[in-house]
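Q: here are the coordinates; sequence isn't available:
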């Protein structure tokens, strides 16, 4: 699956990750969208390179799940870094 597909998945995955992990994040909707895109790319990379050996392709449920997993990882890391820098 191409990088543009993972970016598109990332937009949607970012919204779902925010729904799964509600809370107050700095930056608002723009930062959430960017985190979702980065998470979608991370999920695509994890799914194709590390776990599935290139078996993730196309718009399907498994690809979407990987995008959401990536967005959740990025959102959690972002929150950990943000809270540490404010303390």
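A: In hand now; what should we look at? Here the structure is a predicted model, which is why all the values come from computation and not from measurement.

Q: okay, CA-based contacts and neighbour counts for the rest of this
A: Fine.

Q: buried sites along the helix or strand in which residue 9 is found?
A: Secondary structure assignment for residue 9, by DSSP states H and E: helix 3-20. Using 16 or more other CA atoms under 10 Å as the test for burial, helix 3-20 gives 5-7, 9-18.

Q: so what's residue 43 up against?
A: Applying CA atoms under 8 Å, 6 or more residues apart in numbering to residue 43 gives the contacts 66-71.

Q: mind checking the longest helix of the chain?
A: helix 61-86 (DSSP state H).

Q: try this one next to it:
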């Protein structure tokens, strides 16, 4: 059951990050899940130690954990846009 919740929350985080970065028309549901989960990993490595919280990958479904995961997903999309187009938009 925890895996299903993890995938759903990861998909929602990826979707919100794609809305923020204006890439929502370019990616589907599966890519949203991947962006959310990989973004949470990035947030867990770089942002969580500075803020003293976890991410959705560490089963921290609190508001700070969700925010760190969202910020990591936004950073991931910015890096992808920078590599793909040469601009972060």
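A: Noted; the coordinates are in hand. Since this is a predicted model, take the numbers as computed values, not measurements.

Q: which strands and helices lie in contact with the helix holding residue 9 of the first structure?
A: helix 28-45, helix 61-86 (3 or more CA pairs under 8 Å, 6 or more residues apart in numbering; DSSP states H and E).

Q: put together a markdown table for the buried residues of helix 3-20 of the first structure, with distance to residue 32 of the first structure on each row.
A: Output for these, formatted as a markdown table (distance: CA to CA, whole Å):
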| residue | distance to residue 32 of the first structure |
| --- | --- |
| 5 | 18 |
| 6 | 16 |
| 7 | 13 |
| 9 | 13 |
| 10 | 10 |
| 11 | 9 |
| 12 | 10 |
| 13 | 10 |
| 14 | 6 |
| 15 | 7 |
| 16 | 10 |
| 17 | 9 |
| 18 | 8 |
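
Q: so which residue is dead centre in the second structure?
A: residue 73 (2.7 Å; CA atoms, centre = their mean).

Q: what residue of the first structure matches up with it?
A: Aligning on TM-score structural alignment places residue 73 of the second structure opposite residue 71 in the first structure.

Q: didn't that match look like it was pressed against residue 21?
A: No. Look at residue 71 of the first structure against residue 21 with CA atoms under 8 Å: they stay out of range, at 10.5 Å.

Q: what's the longest helix of the first structure packed up against?
A: Helix 61-86 of the first structure packs on helix 3-20, helix 28-45, going by 3+ CA pairs under 8 Å, 6+ apart.

Q: orientation of it relative to helix 28-45 in degrees?
A: Compare the direction of helix 61-86 of the first structure with that of helix 28-45 by axes from the mean of the first three to the mean of the last three CA atoms, to 10 degrees and you get 130 degrees.
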